[in-house]
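Participant: make a model of this:
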Amino acid sequence: MAYGKTVGPTCGTSQQTEIDQGTRIPLASPVPGANAKSGGKERVLGTCELVLTRTTFSKKSTMGELSHRGCRLFYTLEDVEREKKIYGKTAIPLGTYDIKLARSPRFDRVLPLLLNVPNFTHVLIHNGSYAENTDGCILVGNTKGDDFLGGSRKAVDALMKFLQPYASASAGIRIRVQHGKGAQASDK
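Facilitator: Sure, this is the predicted structure:
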């Protein structure tokens, strides 16, 4: 797949940076290996904080957006929020969770694994299109519809490419799960 480059604002600043149109991830995101010979384009990583903002709640799913430094990276789909957990059919609680990249036997690949989620185990960020695919995990995609994500496999590949430098540098990765301002219920 060919990726085009466009110039866009750097998240949270007035500076400009190139944005990869295929992944919508800033190309100027820091990468490990800072040195004077690199022309200042590389720098040591700090902790990567992803933000999952839940925006739409239906009877079937919870839709949202995954962002980094205020820039949306992907759309998300989770199970329904519930006061009382139903195994495999409930979204994780709001909060901030550390992430490690770990091999999933189910998916036979390395994926982001959320750590220390109360009353949940093995919460991954992985591909899928419908709430039936979540089992309490977070799905990511490039497009969205009613209770649906599209382009999910490509989104997971792009997310892993984005997170790998942070994991390689032992910089730390975490995710904050929150409700968005103006979050809305859907009658579907």
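
Participant: rest of the way, CA atoms for contacts and neighbours
Facilitator: Will do.

Participant: residues of the helix or strand hosting residue 183 that come out buried?
Facilitator: Applying DSSP states H and E as the criterion places residue 183 in strand 173-185. Buried residues in strand 173-185, counted by 16 or more other C-alpha atoms under 10 Å: 173-178.

Participant: give me the most central residue, the protein.
Facilitator: Taking C-alpha atoms, centre = their mean, the centroid of the chain lies closest to residue 66, which sits 4.4 Å from it.

Participant: okay, and it sits in which element?
Facilitator: Going by DSSP H and E, residue 66 is part of strand 62-68.

Participant: tell me the helix or strand right after that strand.
Facilitator: Proceeding N to C from strand 62-68, the next assigned helix or strand is strand 71-78, under DSSP H and E.

Participant: run this one through as well so I can compare:
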Amino acid sequence: MDLVVKRFLKTSKSTIGKLYVDGTFECYTLEDTDRNLSSFMSLEQIKEIKIYGNTAIPRGKYALAVQQSPSNGKRYFYLQNVKGYTGVRIEWGNTQMDTLGCILVGTTYTTDKVNNSVVAYNALVKKMNATKGHTITIMDEKSVSNSFWVILVGILLVVTYFFREKVINFFKKLLKK
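Facilitator: Model prediction:
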């Protein structure tokens, strides 16, 4: 099962996103403040920017693992190999004060808050318990996908190939000036 969080509302206190399960909208998410971290950054870069308990996890793709809590017996879904973070899980809660680096879910949202968190969490966990091999991708809603850039570069290469003489002449004229 592929989960995708698309962040769309950022304030100084929190980050709200939409959670999709296999391409279908599931619920809203709430994370700590987005400080523009990425899984492509080095651990040192992340540690330099991150504020413990007040920074959303880095954008990127992560495998999810299931662990059972020894204290209450509940199963939790943890994000694996998040640089600079430990114990990041999908969780219930309503405000940034409840996150501590985790992703909270809710059926509705207002600024800095998700609502009906337990309902959203139970519905999501029910779906996730029915399958194995989960991943989660964290991204900005307005970010342009990699496939867009691949297509754009491909088009530019084709156009350049067919009009290479004109392109070469253009740059020759440009350099003479």
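
Participant: any idea which helix or strand comes after the helix ranked longest in the second structure?
Facilitator: When the second structure is parsed with DSSP state H, its longest helix is helix 146-162. Per DSSP H and E, the first helix or strand lying C-terminal to helix 146-162 of the second structure is helix 164-176.

Participant: packing partners for that following helix?
Facilitator: Helices and strands touching helix 164-176 of the second structure, as assessed by 3 or more C-alpha pairs under 8 Å, 6 or more residues apart in numbering; DSSP states H and E, are absent.

Participant: what's in contact with it?
Facilitator: residue 160 (C-alpha atoms under 8 Å, 6 or more residues apart in numbering).

Participant: tell me what angle it forms with helix 146-162.
Facilitator: With axes from the mean of the first three to the mean of the last three C-alpha atoms, to 10 degrees defining the directions, helix 164-176 of the second structure sits at 90 degrees from helix 146-162.

Participant: hang on, the earlier thing: rebuild the buried residues of strand 173-185 of the first structure as a markdown table, extending it with distance to residue 62 of the first structure.
Facilitator: Listed next are the buried residues of strand 173-185 of the first structure as a markdown table, based on distance: C-alpha to C-alpha, whole Å:
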| residue | distance to residue 62 of the first structure |
| --- | --- |
| 173 | 23 |
| 174 | 20 |
| 175 | 17 |
| 176 | 16 |
| 177 | 12 |
| 178 | 12 |
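
Participant: of the residues you listed, closest to residue 125 of the first structure?
Facilitator: Residue 125 of the first structure lies nearest to residue 175 out of the buried residues of strand 173-185 of the first structure, by C-alpha to C-alpha, at 10.6 Å.
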